[in-house]
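1. this one's sequence-less:
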């Protein structure tokens, strides 16, 4: 019951709609900035999509801003409950462990929706306007690197590859929201938790740039096209998701013990 209430509350949250507006704005920016030949002369939907056509501004920007969108959508739920004195009323009905787990679960779902929904809406528009057929094997139309993990998949079944890329975005966007939520357990200043997912991804970005180890950067490997520029890009995606989930689990478990000890 608590999970359902929390989910409905987050879906009515102003931050959720602000995050969606940011995502949709970037999608529109992608559509108006892609290379004109792609937009006007080639009848294929995948040559428009964010994350696939890197001639548009949106492909890089969307995945760079994704942690901010996730942070806005759900990261402040615990902080709002705590500072708004709602938490003590909730804990009359459920124990603290149940509250944390339900909050993280609903945060993951809402964060995932914020990341995936704009991309789904974009696909829904372009798939009705342009062809969804497989791209010809032309040197001028290679969206996925030939040596990448998704090349053969994309060339044989682009729609299923696109759907899988949406699933990856959903998973990471949900993870970013949970990272923000668990950070709010320990950050005393309100609203700072919304910036934590972005700070985390930027740390991986700067480490990659200073070390020359590009695939360690989350913003580099999240876009479906760019993740294939790096050898074994799929394993880097899996690595960061597992590391992020473990960090969330440890932080949440430690907070549960703190509550029991207090």
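-> Yep, that arrived. None of these values were measured; they are calculated from a predicted model. Numbers count the residues shown, from 1 in each chain.

2. okay, CA-based contacts and neighbour counts for the rest of this
-> Noted.

3. Buried residues in the helix or strand containing residue 81, which are they?
-> Residue 81 belongs to helix 77-83 when assigned by DSSP states H and E. For helix 77-83, burial by neighbour count (16 or more other Cα atoms under 10 Å) applies to 77-79.

4. Also stretch 113-125?
-> If you call a residue buried by 16+ other Cα under 10 Å, then stretch 113-125 has these buried ones: 113-119, 122-123.

5. Among those residues, which lie within helices?
-> Of the positions in the buried residues of stretch 113-125, 113-119, 122-123 sit in helices, assigned by DSSP state H.

6. circling back to that earlier point, so which of the buried residues of stretch 113-125 comes closest to residue 176?
-> Nearest to residue 176 among the buried residues of stretch 113-125, counting by Cα to Cα, is residue 115 at 10.0 Å.

7. residue contacts, that closest one?
-> 20, 23, 66, 69-70, 169-170, 173-174 (Cα atoms under 8 Å, 6 or more residues apart in numbering).

8. Need the residues you listed in TSV (columns: distance to residue 98, neighbour count and secondary structure).
-> Output for the contacts of residue 115, formatted as TSV (distance: Cα to Cα, whole Å; neighbours: other Cα atoms under 10 Å; DSSP: H, G, I helix; E, B strand; the rest coil):
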residue	distance to residue 98	neighbour count	secondary structure
20	28	21	helix
23	32	25	helix
66	28	27	helix
69	26	32	helix
70	22	35	helix
169	27	25	helix
170	24	22	helix
173	23	31	helix
174	19	29	helix
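
9. Closest one of those to residue 103?
-> Using Cα to Cα, those come closest to residue 103 at residue 174, 12.0 Å.

10. Check it against this one:
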């Protein structure tokens, strides 16, 4: 038997827990679409895609917590096409949409980077990069970059793209989930022997060759599958709600 919680109470708790006011972000964090007054069932997903929304409807969810919401800086503000269809589905079924982007990446316990580190057996002892989003710590006795890549593939269920650097033993590993390839130089400056993120762009291949620091691109979705369900599970336990994680596969 689940409890009834007002959506405004959930919003206040989530906003404070994730310290949303401390971040400069690419879109609004918090409640993005308002649904019915009370929440009994929570769903979580990485992205507020139509497939995730439809699965939340099927699960009878009153609220959906995601990392990637619907509204972004520089976006055309008109509700047309695919965006209108997603909003229409949420509103037709009275589902609240809560989206937390950079605050969810950064959170020390429920964030994407903290949860990714748990699955890889890495514990951060420092932060780096813009807004301290990057995590860095000791790699343990894994070996060189190729050994780390095998370890990551087993943990995440996906083969990463490896830029091996100079083949050094990996003692310090840095990571930042999603599209954080631009943090590579900051990771190098922070003393990393290997940097892990979701995506890779053309410049990182040259930097890996020239600096000797290895680079692992493991998939945007694959590195950000863990924050939203961890956060939602915590909220569900605190408020006595039901929770279901909706994992919509994404090769990107």
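-> Yes, it's here. Just so you know, these numbers come straight off a predicted model, no measurement behind them.

11. Just the TM-score for the two chains, thanks.
-> Overlay of the two chains. TM-score (TM-score structural alignment, normalised by the length of the second structure): 0.27; 122 aligned residues with a Cα RMSD of 6.2 Å.

12. now the buried residues of helix 77-83 of the first structure as a markdown table including distance to residue 62 of the first structure?
-> Output for the buried residues of helix 77-83 of the first structure, formatted as a markdown table (distance: Cα to Cα, whole Å):
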| residue | distance to residue 62 of the first structure |
| --- | --- |
| 77 | 24 |
| 78 | 26 |
| 79 | 26 |
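
13. Let's have the buried residues of stretch 113-125 of the first structure in JSON lines, adding distance to residue 162 of the first structure.
-> Formatted as JSON lines, these follow (distance: Cα to Cα, whole Å):
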{"residue": "113", "distance to residue 162 of the first structure": "16"}
{"residue": "114", "distance to residue 162 of the first structure": "17"}
{"residue": "115", "distance to residue 162 of the first structure": "14"}
{"residue": "116", "distance to residue 162 of the first structure": "11"}
{"residue": "117", "distance to residue 162 of the first structure": "13"}
{"residue": "118", "distance to residue 162 of the first structure": "13"}
{"residue": "119", "distance to residue 162 of the first structure": "10"}
{"residue": "122", "distance to residue 162 of the first structure": "12"}
{"residue": "123", "distance to residue 162 of the first structure": "9"}
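
14. Kindly indicate which of these lies nearest residue 203 of the first structure.
-> Taking these together and measuring to residue 203 of the first structure by Cα to Cα, the closest member is residue 115, at 20.4 Å.

15. Do a quick rundown of the helices in the stretch 101-250 of the second structure.
-> 102-106, 112-120, 145-156, 184-189, 202-211, 220-223, 227-239 (DSSP state H, counting those that start in this stretch).

16. and the ones you listed, which is most packed in?
-> Counting by mean count of other Cα atoms under 10 Å, helix 102-106 has the highest mean neighbour count of those, with a mean of 25.

17. hmm, back to that, which one of the contacts of residue 115 of the first structure is nearest residue 238 of the first structure?
-> Using Cα to Cα, the contacts of residue 115 of the first structure come closest to residue 238 of the first structure at residue 169, 12.3 Å.

18. so the closest one sits right up against residue 113, yeah?
-> No - counting by Cα atoms under 8 Å, residue 169 of the first structure stays clear of residue 113, with 9.4 Å between them.

19. Where does residue 26 of the first structure fall, secondary structure wise?
-> Residue 26 of the first structure belongs to helix 14-33, assigned by DSSP H and E.

20. Can you name the element that comes right after that helix?
-> Next element after helix 14-33 of the first structure (DSSP H and E): helix 36-40.

21. Any buried residues in that next one, and which?
-> 38-39.

22. Same question for stretch 168-187 of the first structure.
-> Quick answer for stretch 168-187 of the first structure (16+ other Cα under 10 Å): 168-185.

23. just stretch 237-248 of the first structure next, same as before
-> By neighbour count on 16+ other Cα under 10 Å, the buried set for stretch 237-248 of the first structure is 237, 240-241, 244-245, 248.

24. got a list of contacts for it?
-> 172, 175, 178-179, 182, 218, 221-222.

25. for these, which one is nearest residue 14 of the first structure?
-> residue 178 (18.0 Å).

26. and that closest one, what does it touch?
-> Residue 178 of the first structure sits next to 74-75, 104, 107-108, 248 when contact means Cα under 8 Å, 6+ apart.

27. From residue 10 of the first structure, how far off is residue 175 of the first structure?
-> 16 Å (Cα to Cα, to the nearest Å).

28. Residue 52 of the second structure contacts residue 63, doesn't it?
-> No - applying Cα under 8 Å as the test, residue 52 of the second structure and residue 63 come out as separate, 11.8 Å apart.

29. more crowded one of these two?
-> residue 63 (30 against 22; other Cα atoms under 10 Å).

30. Find the nearest non-adjacent residue to the more buried one, please.
-> Among residues not flanking residue 63 of the second structure along the chain, residue 96 sits closest, at 4.4 Å (Cα to Cα, 6 or more residues apart in numbering).

31. Pull the number of nearby residues for the one you found.
-> Neighbours around residue 96 of the second structure, by other Cα under 10 Å: 24.

32. before we move on, what about residue 253 of the first structure?
-> 16.

33. again, but for residue 9 of the second structure
-> Neighbours around residue 9 of the second structure, by other Cα under 10 Å: 12.

34. Pull up the gap between it and residue 194 of the second structure, please.
-> From residue 9 of the second structure to residue 194 of the second structure the distance is 41 Å (Cα to Cα).

35. same deal with residue 230 of the second structure?
-> 26 Å.

36. still on that earlier bit, would you mind putting the contacts of residue 115 of the first structure into CSV with distance to residue 31 of the first structure alongside?
-> Formatted as CSV, the contacts of residue 115 of the first structure follow (distance: Cα to Cα, whole Å):
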residue, distance to residue 31 of the first structure
20, 17
23, 13
66, 18
69, 20
70, 22
169, 19
170, 21
173, 22
174, 25
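
37. Pick the one among the residues you listed closest to residue 3 of the first structure.
-> residue 174 (15.4 Å).

38. need the contact list for that closest one.
-> Neighbours of residue 174 of the first structure in contact, by Cα under 8 Å, 6+ apart: 70, 107-113, 115.

39. Out of the residues you listed, which comes closest to residue 260 of the first structure?
-> Distances from residue 260 of the first structure to those, taken by Cα to Cα, are shortest for residue 107, at 22.9 Å.

40. The helix holding residue 26 of the first structure packs against which elements?
-> helix 58-74, helix 96-129 (3 or more Cα pairs under 8 Å, 6 or more residues apart in numbering; DSSP states H and E).
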